[in-house]
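# Dropping a prediction and its sequence here:
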Amino acid sequence: MPARRLLRVAAAVTRWWRLALLALVLAALLVLLVARVAWERWQAPLRLPESGLLLTVYPGDSLRSVAERLQAEGVLPHPELLLLWARYHRLDARIRRGEYALEPGLTAESLLALLVSGRVVQYQVTLPEGIVVAQAIAILQRENALESVLSGPDDARLLQLVAPYEAVEGLFLPETYRYERGDSDLDILRRAHRALLEALEQEWAIRDADLPYASPYEALIMASIIERETGVPEERGEIAGVFVRRLQRGMRLQTDPTIIYGLGDAFDGNLRRSHLQDADNLFNTYRHDGLPPTPIALPGRAALQAALQPAAGETLFFVARGDGSHEFNTTLEGHERAVRKYQLQRREDYRSSPESP
């Protein structure tokens, strides 16, 4: 090959390599530029309001549907980066349902980590001691984040939940319960029932000897009465002692809250003498021996403890002073003096002043 031709070929090859090298450098620079832009977008805070945003991932939602929803709301400008990253790391199918709090400063990367973690917003609701099941359901159904599925205390699902017990009253532990959006009133009561059974089993296992209860359920009934009678927490044990000693001596409990419970919606706030004389009311402990058929409220743990470890003593009577506390007496004469002193007429809270045997 002539030398001149070889020089031309060499020059062409050199130009080609130079162009190829230049193209390679430009491509690398372009890749770096794209990578830098993508990384900056990936690490950039989402466009969230200062107050943050609640995001709900519903059952059946995919990461794509969530990302597209956030894009439509102007929160996630570049959902494709989130989807690519999740697919590469095999996280796209691992997001969990629930309600998430998106706080200012959250990035796409931290959003994905949040959705995979399942760290959903937690709510809480308190069931106070001494309420009845109907009131507990009403409290739960006022919670906006809870689904209301129960029709009332007679709902078949509640009766099935507490089986083999035939009545639902008293079978739920009043406490503060945490929950997530999407949980239901039935879910909370299911947990409260389980908590009650556990607490009752634990307290029954360490009960005092010679108590007048044939079963843990009877202790639960007594605990509910103690709960309704107690105005000052420190008196629970002494109130329990009075009722336990009355049962042991064959005396009737003679406690107003049981009558009121038996009256149900018929009670208008005024406990009449006719109510005390009504033997048709099976919860009338002035006319019926022993405990009423079922609990009359939701007793707390302290009431369970009082029923199963009552305070020792000789008192058999108590009367409300009018400030939530009671005066206790060992004799009927002392009790009647206290009644004349404190209860010329029955107080609105209707805590009892047991009569003579």
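Now that the structure is in, tell me what you want to look at.
# C-alpha from now on. contacts and neighbour counts both.
OK.
# just how off-centre is stretch 26-39 within its chain?
Distance, stretch centre to chain centre, for stretch 26-39: 51 Å (Cα atoms, centre = their mean, to the nearest Å).
# How about residues contacting that stretch?
Surrounding stretch 26-39, the residues in contact under the criterion Cα atoms under 8 Å, 6 or more residues apart in numbering are Leu81.
# quick one, helices of the stretch 201-350 of the chain?
In the stretch 201-350 of the chain, the segments counted as helices under DSSP state H, counting those that start in this stretch are 216-229, 236-248, 256-263, 273-277, 301-308, 332-342.
# quick one: buried residues of the shortest one?
Put plainly, it is helix 273-277. Counting neighbours by 16 or more other Cα atoms under 10 Å, one finds that the buried residues in helix 273-277 are His275, Leu276.
# quick revisit: looking at the helices of the stretch 201-350 of the chain, which is closest to Ala12?
helix 301-308 (93.1 Å; Cα to Cα).
# What residues of whichever strand or helix holds Ser110 count as buried?
Assigned by DSSP states H and E, Ser110 belongs to helix 108-117. Neighbour-count burial for helix 108-117, counted by 16+ other Cα under 10 Å, picks out Ala108, Glu109, Ser110, Leu111, Leu112, Leu114, Leu115, Val116.
# Return the member of these nearest to Ser148.
Leu115 (26.0 Å).
# tell me which element the residue nearest the centre of the chain falls in.
Nearest to the mean C-alpha position of the chain, counting by Cα atoms, centre = their mean, stands Tyr177 at 2.2 Å. Per DSSP H and E: Tyr177 is located in strand 176-179.
# Pasting the second one now:
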Amino acid sequence: MKKALTVSMGTIAALILFASLFAWQQARSFLDTAPEEVGQEVHIRIRPGMSFDKVAAALHEKHVITSVSKFRLLARYRKLTGSIQAGEFIVNTGWTPDQVLDMLVKGMPVQYRLQFPEGLAWWDVAKAVEAQEFARAGDFRQVIHDPAFLKENNIPFDNAEGFLFPETYLMDKPEIMTPRTAWDTASRLVKTFWAKTSPLWPAGPPPAEELRRILTIASLVEKETSVPEERALVAGVYVNRIRRNMLLQADPTIIYGIGPAFNGNITRADLRNATNPYNTYSHPGLPPTPICSPGLESIRAALSPQQHAYLYFVARGDGSHQFSKTLQEHNAAVAKYQLRRGRR
């Protein structure tokens, strides 16, 4: 009896050892072997709040791992089941499970470029956002006019015009464009505005009306010149005209007032249309709001306009402008640059 018990105990021990060796061999095989010898890149999107098991199932479905349960055990052993990042990741079917797990925990999510230049009106920013697949233009429009959005982002105006900072952004691209993705995208643009402009007002942003004045002049500067050396000059012209109670007579403001329907030509009727609140040929002072998203240098120019006696400027045709102190000088410059170009 004792001999039989000894044999049984030996058999059990041998079975346990065999099972342990088999489990160890299976574990080593899982850890050391990629699903495919010649791997290929696979995109995996992990949504916020997604459980580890759902992540593992998605990886298994795309042939990035060979076993959900073994991948879960690996993550538990490394105490990383709660450390998976949200976002879109590029993994490879030629990677080991450890490499896949490291990417999801420590790797950089895929980011896409959203970019648009200085000087776009909000509806053109909305088009750019939609064309680059970050949000629908209609959702974007609603968001930047939403009082809750404006309050959350410290915008004291009726919409976010002037605060949609022109920049090249690296962002996560949504699977589906929704009102929420429009909100998040617009928030990123406005937060960048505040971050970029904060050094300009170390004591904090100016009061609402002063901020409106600064951004409106900056938007005019942005639309009128692309020559860096001229920005402060142009800002100074507008400041001088306002001080003298002269009409600004800025074509870009009329165009903004016409809106997306503008066909590229300003007519005499447009110049005389007093129902357009942005018609600075009819209404004195600055237009009601900024007319585009100005860049940082145009905002600097509006904060520190150059002091001079110029009241007029006209395009030379090469991107630069001729500045004049009197109407007589201005008319001569128009004849020289504009009329001559028209004859050509």
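Alright, I've got the coordinates. If you're wondering where the values come from, they're calculated on a predicted model, not measured in any experiment.
# My read is that the residue nearest to the centre of the first structure contacts Gln122, right?
No - using Cα atoms under 8 Å, Tyr177 of the first structure is not in contact with Gln122; the gap is 10.0 Å.
# so who does the alignment partner in the first structure of Asn279 of the second structure touch?
Aligned counterpart of Asn279 of the second structure in the first structure: Asn284 (TM-score structural alignment). Contact analysis of Asn284 of the first structure by Cα under 8 Å, 6+ apart lists Gln254, Asp256, Thr258, Ile259, Gly262, Leu276, Asp278, Pro292.
# quick one: which of these is nearest to Gly300 of the first structure?
Thr258 (17.2 Å).
# Leaving out chain neighbours, which residue sits closest to the closest one?
Phe283 (5.3 Å; Cα to Cα, 6 or more residues apart in numbering).
# and the gap between the one you found and Ile225 of the first structure?
11 Å (Cα to Cα, to the nearest Å).
# Between those two, which is the more surrounded one?
Taking other Cα atoms under 10 Å, Phe283 of the first structure and Ile225 do not tie; Ile225 has more neighbours (29 against 26).
# What's the more buried one aligned with over in the second structure?
By TM-score structural alignment, Ile225 of the first structure lines up with Leu220.
# Now for its match: which residues touch it?
Pro252, Thr253, Pro290, Ile291.
# Need the max-distance pair from those residues.
With Cα to Cα as the measure, no two of the contacts of Leu220 of the second structure lie farther apart than Pro252 and Pro290, at 10.8 Å.
# Neighbour count for those two, which is higher?
It is Pro290, of Pro252 of the second structure and Pro290, that has more neighbours when counted by other Cα under 10 Å, with 25 against 21.
# how about the more buried one, what's its match in the first structure?
Match for Pro290 of the second structure (TM-score structural alignment): Pro295.
# Check Glu229 of the second structure too.
Using TM-score structural alignment, Glu229 of the second structure lines up with Glu234 in the first structure.
# Strands of the stretch 251-357 of the first structure, residue ranges please.
317-320, 326-329 (DSSP state E, counting those that start in this stretch).
# Give the aligned range of the first one in the second structure.
For strand 317-320 of the first structure, the aligned range in the second structure is residues 312-315, judged by TM-score structural alignment.
# With the first structure overlaid, report how far the matching stretch is off on average.
Comparing stretch 312-315 of the second structure with its match in the first structure after superposition yields a mean distance of 1.0 Å (mean Cα distance after the TM-score superposition for the first structure).
# sorry, back to before: with the second structure superposed, average distance for the strand holding Tyr177 of the first structure?
So strand 176-179 of the first structure averages 2.0 Å relative to the second structure (mean Cα distance after the TM-score superposition for the first structure).
# Who are the packing partners of that strand?
strand 123-126 (3 or more Cα pairs under 8 Å, 6 or more residues apart in numbering; DSSP states H and E).
# tell me, the strand it packs on lands on which residues of the second structure?
Going by TM-score structural alignment: strand 123-126 of the first structure matches residues 112-115.
# chain center to that stretch, what's the gap?
Taking mean C-alpha positions (Cα atoms, centre = their mean), stretch 112-115 of the second structure and its chain are 7 Å apart.
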